[in-house]
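Student: sequence-free structure coming up:
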């Protein structure tokens, strides 16, 4: 029994390292980490992908002699996977922020549903944009780019050498700041058509209210504000979503150093 124990643990150690990183990414990956996806599906997907990817990873660490190093490497691999999945989550959260801005401008800020990026209650426009983005991710084969990025991640965060998190603390902080900046700028760009149109409505309503103060113009403009907001959103959707998907793809390619 002891000989069998010594046989299978070192042989499976490389697979366990790859599996935990893939499991961490899939647990936060957009489209797969939502509450309506069965956790067993995510588990088996990580199991299968790790089984395929393990022979492709060339710099796997050897089996450690100390139990503490064994546990530490496995925990650090799962944490790196969570970090990589969080990068994608932050980029996708731009749609939640844009949806909140759009909902506020259209008087829909109190209408909530479960968002795709955060799995929290977000404004309805954010849910709508998030669903479109997840569908486009699989239609445009971005999941293949994500899988290639996971394989390249072993060149950025080598397995087994990532136990010293202080060595990467500066890089990780800079990466998070850059991704947050890109995400917020992207949210403003996506929400800008509706913001501009509704500001023009408010300006026109203010002028009319000064000319005809007897009319409660802002109550009259509320239905028009919602209608024009939806019209501006749908009229620019064919430009906004390709722009978001292009920015999302470029962020993945830049971060994972993928050669297209």
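Tutor: Cool, the structure landed. Predicted, not measured: the structure shown is a model, and the values here were computed from it.
Student: going forward, measure contacts between C-alpha atoms and count neighbours the same way
Tutor: Fine.
Student: ok, the nearest residue to residue 182 once chain neighbours are set aside - how many residues close by?
Tutor: Closest residue to residue 182 apart from its sequence neighbours, by Cα to Cα, 6 or more residues apart in numbering: residue 91 at 7.6 Å. For residue 91, the count of nearby residues is 24 (other Cα atoms under 10 Å).
Student: and residue 91, that one's in a helix?
Tutor: Yes. The assignment for residue 91 by DSSP: H, G, I helix; E, B strand; the rest coil puts it in a helix.
Student: so what's it up against?
Tutor: Listed by Cα atoms under 8 Å, 6 or more residues apart in numbering, the contact partners of residue 91 are 179-180, 182-183, 248.
Student: what's the longest helix in the protein?
Tutor: Secondary structure of the chain per DSSP state H: the longest helix is helix 169-211.
Student: Enumerate the positions of whichever helix or strand comes after it that are buried.
Tutor: Read in the C-terminal direction, the helix or strand following helix 169-211 is helix 217-256, with elements assigned using DSSP states H and E. Of the residues in helix 217-256, those buried by neighbour count under the rule 16 or more other Cα atoms under 10 Å are 217-218, 225-226, 228-230, 232-233, 240-241, 244-245, 247-249, 251-253, 255-256.
Student: alright, now check it against this:
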């Protein structure tokens, strides 16, 4: 092994790979179940080799005992999973928006396989999740992931104690913001549904003999989806701006 790399270099590479591999396991797009594990591992190895000259100086020295080595590796895996979980959890904003739109357009019963969540969900929710992942790569937001991997070694340095309280507070804040954003993204359809239901109820009271349900049900679907389609451009723009802001929290460490 000494002919190719010293034991210290192998140790540093293993630590970097542990964090990078854990992050890629959770990242949107790359960490999905339909991506072959060999592709994820190969990408993690390549990124680890690229980042090694940049972050090797801040890594701890090779421990003398096996227990210490295992402890450091587990710590880096936990840090990687924490970072990846934060970046993935913000995608729940699109899932929330899709569920609200489906309920307001009476399409909540239309279930389909959601490849982003590996479980059934509403059709609109699955569409928005795929749209969000596409926007991340189409707008080169995934480049911020690479910068965030470098910045994470300054924000959460391996030599410093792991502060789980800060991560918990940030995770709660991220989930709260994602839920609020989901409601905001579905606001046009919510406003339409409120006005439409009030108008339907008024017509039903004024004309009791008129079968309002048979007229309101198809109109609710057609008009609701029309409003959703018209607001789709703004929805995608607002989401990707907020997501880039979250990714820049980690990328800011690299810029600093």
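Tutor: Nice, I can see it. The structure displayed is predicted, hence computed values, not measured ones.
Student: TM-score of the superposed pair?
Tutor: Their TM-score after superposition, calculated using TM-score structural alignment, normalised by the length of the second structure, is reported as 0.93; 253 aligned residues with a Cα RMSD of 1.9 Å.
Student: CSV for the contacts of residue 91 of the first structure, including distance to residue 135 of the first structure?
Tutor: Written out in CSV, the entries for those read as follows (distance: Cα to Cα, whole Å):
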residue, distance to residue 135 of the first structure
179, 22
180, 23
182, 22
183, 19
248, 14
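Student: ok, and the most crowded of these?
Tutor: Each of the contacts of residue 91 of the first structure was scored for neighbours by other Cα under 10 Å, and residue 183 scores highest at 24 neighbours.
Student: Tell me if I'm right that that one and residue 98 touch.
Tutor: No. Taking contacts as Cα atoms under 8 Å, residue 183 of the first structure lies outside contact range of residue 98: 9.8 Å.
Student: against the first structure, where does stretch 216-232 of the second structure fall?
Tutor: Residues 221-237 of the first structure are where stretch 216-232 of the second structure aligns, with TM-score structural alignment as the criterion.
Student: After superposing, tell me the mean distance of that stretch to the second structure.
Tutor: Average distance, stretch 221-237 of the first structure versus aligned residues of the second structure after superposition (mean Cα distance after the TM-score superposition for the first structure): 0.8 Å.
Student: Need the residues that contact that stretch.
Tutor: With Cα under 8 Å, 6+ apart as the contact definition, stretch 221-237 of the first structure has outside contacts at 102, 105-107, 193-194, 197-198, 201, 205.
Student: try it again with 7 Å
Tutor: Under the criterion Cα atoms under 7 Å, 6 or more residues apart in numbering, residues 106-107, 193-194, 198 lie in contact with stretch 221-237 of the first structure.
Student: Also stretch 137-154 of the second structure?
Tutor: Outside stretch 137-154 of the second structure, the residues that touch it by Cα under 7 Å, 6+ apart are 136, 244, 247-248, 250-254.
Student: which of the contacts of stretch 221-237 of the first structure are buried?
Tutor: In terms of neighbour count (16+ other Cα under 10 Å), the buried residues within these are 106, 193-194, 198.
Student: possible to save those as a markdown table with distance to residue 154 of the first structure?
Tutor: Putting these into a markdown table (distance: Cα to Cα, whole Å) gives the following:
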| residue | distance to residue 154 of the first structure |
| --- | --- |
| 106 | 45 |
| 193 | 40 |
| 194 | 42 |
| 198 | 47 |
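Student: Looking at these, point me to the pair that's furthest apart.
Tutor: Taking every pair in those and measuring Cα to Cα, the maximum separation is 12.0 Å, between 106 and 193.
Student: And residue 36 of the first structure? What does it align with in the second structure?
Tutor: Matched across to the second structure, residue 36 of the first structure falls on residue 34, judged by TM-score structural alignment.
Student: gap between the residue nearest to its match when sequence neighbours are not counted and residue 131 of the second structure?
Tutor: Residue nearest to residue 34 of the second structure in three dimensions, not counting chain neighbours: residue 115, with 7.5 Å by Cα to Cα, 6+ apart. When Cα to Cα, to the nearest Å is applied, the distance between residue 115 of the second structure and residue 131 of the second structure equals 12 Å.
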